[in-house]
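1. sequence and predicted structure, then a few things I'm wondering about:
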Amino acid sequence: TDLVKYKYEGGFKLWECSEDLVEFMTSNLNFVEENVKNKNILELGCGHSLPSIHCLLYCNANICAFQDYNHDVIENLTIPNIIVNLNDEKLLDKTMERCEFYSGDWGFMSEQQLNKFDLILMSDTIYHVDSYDRLYRAIKSSLKKGGKVLCGAKSYYFGCGGSTKQFKEFIQQKEGSNVKIETVKDIMDGTSNVREILLFT
């Protein structure tokens, strides 16, 4: 199964919204220049970590932090994925010095009070409504003042109950006029649910 609540949150599966975020950054170089280059990046629920690896290796991010619910995913998937995408073993040590790794529930992330990330990336993380509060607190405690969140998600998660509409409403209720939410891309390819990329500023 892709998900086992409170045990496994699908980290070994390659979720399509992570590819959407990479495509968005590849196609929007001004966004990368302003929000990724020389910036500190955190990917919540990273799994394969395609978006943050893209930031680390191709967009000259300063620091990339990788968070997943399961330590096994970080150890056996995320880190090997960074290495296999590097293509140059001579750069391995310097590249890994720019990486941070976290495993555990988002409640754990909220306790860290990092407050240092310029951009938080999320792909297919909003499928369960009952996780929104923990996710919100993790974002709130990790994001630098003036930071942004780029979220790739399906418009609705059948069988799980979460949706972009519900998540936007949840964040708006928490932050009010302090947050601006925009859909920067809609993806309707006919092969899956409608997907969106949301930008929170």
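-> Alright, I've got the coordinates. Numbers count the residues shown, from 1 in each chain.

2. every contact and neighbour count from this point should use C-alpha atoms.
-> Will do.

3. what is the burial count for residue 78?
-> Counted with other C-alpha atoms under 10 Å, residues neighbouring residue 78 total 24.

4. with residue 43 instead?
-> Other residues close to residue 43 by other C-alpha under 10 Å number 26.

5. which residue, other than its chain neighbours, is closest to it?
-> residue 121 (4.6 Å; C-alpha to C-alpha, 6 or more residues apart in numbering).

6. can you count the residues close to that neighbour?
-> So residue 121, with other C-alpha under 10 Å, has 24 neighbours.

7. cool, the one 3 residues further on as well?
-> Applying the criterion other C-alpha under 10 Å, we find 20 residues in the vicinity of residue 124.

8. who's in contact with it?
-> Residue 124 is in contact with 15, 17, 18, 151, 152, 153, 154, counting by C-alpha atoms under 8 Å, 6 or more residues apart in numbering.

9. what is the helix or strand hosting the residue nearest to residue 43 packed up against?
-> When secondary structure is defined by DSSP states H and E, residue 121 falls within strand 117-123. The contact analysis (3 or more C-alpha pairs under 8 Å, 6 or more residues apart in numbering; DSSP states H and E) places strand 117-123 against helix 16-27, strand 40-44, strand 143-154.

10. could I get these as CSV with distance to residue 183?
-> Below are these laid out as CSV (distance: least, C-alpha to C-alpha, whole Å):
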stretch, distance to residue 183
helix 16-27, 12
strand 40-44, 19
strand 143-154, 9
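
11. please enumerate the strands of the chain.
-> 40-44, 63-68, 99-103, 117-123, 143-154, 181-187, 195-200 (DSSP state E).

12. use this one as the comparison:
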Amino acid sequence: MPFRFFAADPDSDDESSVAAPTTNENTSDPGDAAPFLPPVLHPLSTLLPTLPPNIAYNFAPTVPLLPRRAVFDTEMQLKTSDTQLSDLGDHDIRRRIYEGGLKSWECSIDLATYLSDTITTIPSKTLELGCGSALPSLMLFRKMLEEKKGGTIVLADYNLDVLKLVTLPNLVLVWGVHKGLIKGEEKGDFDAHELFSAEAFEKELKEAGIEVVFMEGAWGGDMNQLLGETVEGGKFDLVLGSETIYEPETAGRFTDVVLEAVVENGKALVAAKKIYFGVGGGVDDFVKDVEGRGSYSCHMVRDFKSAGVNREIVEVVRK
């Protein structure tokens, strides 16, 4: 039986029906895993030609609601394409191959709503690690468009396919809502072939001072080095991560990148479950690792109690 991180119906419109992992049937020993993918930078202009001509969407239960590409639409495209993720089968995670970015995760919804509630000044430079559907960053992108405020957003996910199939379409859908091309709060289809122009989209973002950059690959020193070549000093006012610390093997690598990427007066916000049963990670281990390094402090800024596993958002700052 494959490791199941959550048990949502893949064809369901309710992608928020996720639960903490309850099985210890994790994948094979780390020594048997595929090598980590090296980080690679992808400018917006290089990914826009991959946008599907039609995007089926629904709305994530964030506050306010954010549009996102429907899972069934992504899966249909995967079935008809020859990509690294075409043969996932019923796996929700395959270590060092696929880390779950095709679906929206519970904590990303938490973090997106928290940002909507608390952000009064849009950060000039934002990094989201393990972005997947990128709901937290998209909440900031929505605010940028509404307030006509510029800034740079770097969206990093382990898989290029995720960036193409989910992250980019979601970015365009948020823009579509802003432009009035998507109305109401019901699911539907966005005709990108008729309603979207890559050239006009890039021009509009440039005039607004908004830069969006994509990055694939594994967390680690190589990613920090590439971030340094992408954004001045490789430092960000805000670093985001949701459902990124469930795997002990990679949680330390995530923490390395976060702490190196946060500018001196900046902060990181990490949304996660209190504990990931059967996997080994969780908020307490993350906080212990961060504070054990001596120069940083953590505190919980919001918690979510449920019948299942409690969820928290932790803020990380330099002392």
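-> Right, received. Where do you want to start? Fair warning: this is a prediction, and the values are worked out from it, not measured in the lab.

13. TM between them?
-> The pair, once superposed, lands on a TM-score of 0.89 when counted by TM-score structural alignment, normalised by the length of the first structure; 193 aligned residues with a C-alpha RMSD of 1.8 Å.

14. tell me which residue of the second structure matches up with the residue nearest to residue 43 of the first structure.
-> In the second structure, the residue matched to residue 121 of the first structure (TM-score structural alignment) is residue 240.

15. any idea how far that match is from residue 194 of the second structure?
-> 34 Å (C-alpha to C-alpha, to the nearest Å).

16. try residue 167 of the second structure
-> 20 Å.

17. circling back to that earlier point, out of the helices and strands packed on strand 117-123 of the first structure, which is the most enclosed?
-> Of these, the one with the most neighbours on average (mean count of other C-alpha atoms under 10 Å) is strand 40-44, at a mean of 27.

18. just give me the mean distance for it relative to the second structure.
-> Once fitted to the second structure, strand 40-44 of the first structure is off its aligned match by 0.5 Å on average (mean C-alpha distance after the TM-score superposition for the first structure).

19. in the second structure, point out the residues matching that strand.
-> Going by TM-score structural alignment: strand 40-44 of the first structure matches residues 125-129.

20. please say which position in the second structure residue 57 of the first structure maps to.
-> In the second structure, residue 57 of the first structure lands on residue 142 (TM-score structural alignment).

21. next, the contact list for the equivalent of residue 106 of the first structure over in the second structure, please.
-> Correspondence of residue 106 of the first structure to the second structure, assessed by TM-score structural alignment: residue 219. Contact analysis of residue 219 of the second structure by C-alpha under 8 Å, 6+ apart lists 39, 250, 253, 254, 257.

22. again with residue 247 of the second structure
-> 279, 280, 281.

23. compute the number of surrounding residues for the residue lying closest to residue 224 of the second structure once chain neighbours are set aside.
-> Closest residue in space to residue 224 of the second structure, ignoring its immediate chain neighbours: residue 257 at 6.2 Å, by C-alpha to C-alpha, 6+ apart. Residues lying near residue 257 of the second structure (other C-alpha under 10 Å) number 20.

24. residue 257 of the second structure touches residue 225, doesn't it?
-> No - here residue 257 of the second structure lies out of contact with residue 225, judged by C-alpha atoms under 8 Å, at a distance of 9.8 Å.

25. circling back to that earlier point, any idea how far the match of residue 121 of the first structure is from residue 199 of the second structure?
-> 29 Å.

26. circling back to that earlier point, so which of the contacts of residue 219 of the second structure persist in the first structure?
-> Counting by both residues aligned by TM-score structural alignment, their matches' C-alpha atoms under 8 Å, the contacts of residue 219 of the second structure that remain in contact in the first structure are 253, 254, 257.

27. and of those, the nearest to residue 112 of the second structure?
-> residue 254 (19.5 Å; C-alpha to C-alpha).

28. quick one: map that closest one onto the first structure.
-> For residue 254 of the second structure, the residue aligned by TM-score structural alignment is residue 135.

29. spatially central residue in the first structure, please.
-> Centroid-nearest residue in the first structure, with C-alpha atoms, centre = their mean: residue 122, separated by 2.3 Å.

30. with adjacent residues omitted, what lies nearest to that residue?
-> Nearest non-adjacent residue to residue 122 of the first structure (C-alpha to C-alpha, 6+ apart): residue 151, at 4.7 Å.

31. in contact with that neighbour, which residues?
-> Here residue 151 of the first structure is in contact with 21, 121, 122, 123, 124, 197, 198, 199 (C-alpha under 8 Å, 6+ apart).

32. farthest pair in the residues you listed?
-> Farthest apart among the contacts of residue 151 of the first structure by C-alpha to C-alpha are 124 and 199. That separation is 14.1 Å.

33. stretch 159-173 of the first structure maps to which residues in the second structure?
-> Taking TM-score structural alignment, stretch 159-173 of the first structure hits residues 278-292 over in the second structure.

34. buried residues in that stretch?
-> 278, 279, 281, 282, 283, 285, 286, 287, 289, 290 (16 or more other C-alpha atoms under 10 Å).

35. for residue 236 of the second structure, state which of the residues you listed is nearest.
-> Residue 236 of the second structure has its nearest neighbour among those in residue 290, at 17.6 Å by C-alpha to C-alpha.

36. I'd guessed the closest one sits against residue 284; true?
-> No - the pair residue 290 of the second structure / residue 284 is not scored as a contact, 10.0 Å apart, by C-alpha under 8 Å.

37. which residue lines up with residue 149 of the first structure in the second structure?
-> Per TM-score structural alignment, residue 149 of the first structure is aligned with residue 268.

38. what's the aligned partner of residue 185 of the first structure in the second structure in contact with, if anything?
-> Using TM-score structural alignment as the criterion, residue 185 of the first structure maps onto residue 302 of the second structure. Under the criterion of C-alpha under 8 Å, 6+ apart, the neighbours of residue 302 of the second structure are 114, 312, 313, 314.
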